[in-house]
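Peer 1: sequence and predicted structure below; questions after.
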Amino acid sequence: MAGVMNPTAAAQLGIKPFEAADYLQSDEDCAHYLQACIDEAPEDAALFAKTIGDVA
C-alpha cells in the first residue's frame, strides 16, 4: 500500500512524516500546490481530496 511505512523502520532510519500543510504559508503557495496536484495526476480524485485537505 503506497504511503504507509513501518513505524519501527521509519524510527530506525530517522524518517519523519512529511506534512505538506506545514509548508503552505500563503494563498499563492496553496494555489501552486493545488495546480501541481492537478498537473501531476489529473484523474486521481483521492490525491486531489488529500491536497484539498492539506490546504484546508
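Peer 2: Happy to help now that I have it.
Peer 1: please count neighbours and contacts with C-alpha atoms only from this point.
Peer 2: Fine.
Peer 1: ok, now how distant is T51 from A45?
Peer 2: Remark: distance between T51 and A45 (C-alpha to C-alpha, to the nearest Å) = 10 Å.
Peer 1: more neighbours, these two?
Peer 2: Neighbours were counted for T51 and for A45 using other C-alpha atoms under 10 Å; T51 has more, 20 against 11.
Peer 1: ok, structure two:
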Amino acid sequence: MLIKDSLTHEFLVRDNHPILPDDGLDHTQCHIDRLHASARARTKAPYQPKVKPQKLTR
C-alpha cells in the first residue's frame, strides 16, 4: 500500500498485510453467496450447500 506524505510529497510503502499466493480460482460467487446467507436465514429458507470456487478460464 502506498501512502503519500502531504508535507514532503514522498510515498511511504507499507507492507503490513500478508501476501497470499494466487490459487487460480474465482471466489466471486462464494462472496456473493455469503452476503445472501443472512437473508436466507431470516426467511427460513431450506439449507443450501456452500458454493465452491470456480476455476478461472483464461
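Peer 2: All right, it came through fine. Here the structure is a predicted model, which means the values were calculated and not measured.
Peer 1: let me see the TM-score of these two.
Peer 2: The TM-score (TM-score structural alignment, normalised by the length of structure 1) is 0.28; 27 aligned residues with a C-alpha RMSD of 2.8 Å.
Peer 1: look at L34 of structure 1 and give its secondary structure.
Peer 2: Remark: L34 of structure 1 carries the secondary structure label helix [criterion: DSSP: H, G, I helix; E, B strand; the rest coil].
Peer 1: my guess is it contacts G53. True?
Peer 2: No: using C-alpha atoms under 8 Å, L34 of structure 1 makes no contact with G53, being 10.6 Å away.
Peer 1: who's more crowded, the two?
Peer 2: L34 (17 against 10).
Peer 1: name the SS class of the closest residue to that one other than its chain neighbours, please.
Peer 2: Nearest non-adjacent residue to L34 of structure 1, counting by C-alpha to C-alpha, 6 or more residues apart in numbering: T51, 6.5 Å away. What three-state DSSP gives for T51 of structure 1 is helix.
Peer 1: quick one: residues contacting T51 of structure 1.
Peer 2: Y33, L34, C37 (C-alpha atoms under 8 Å, 6 or more residues apart in numbering).
Peer 1: list the contacts of H32 of structure 1.
Peer 2: H32 of structure 1 sits in contact with no residue, where contact means C-alpha under 8 Å, 6+ apart.
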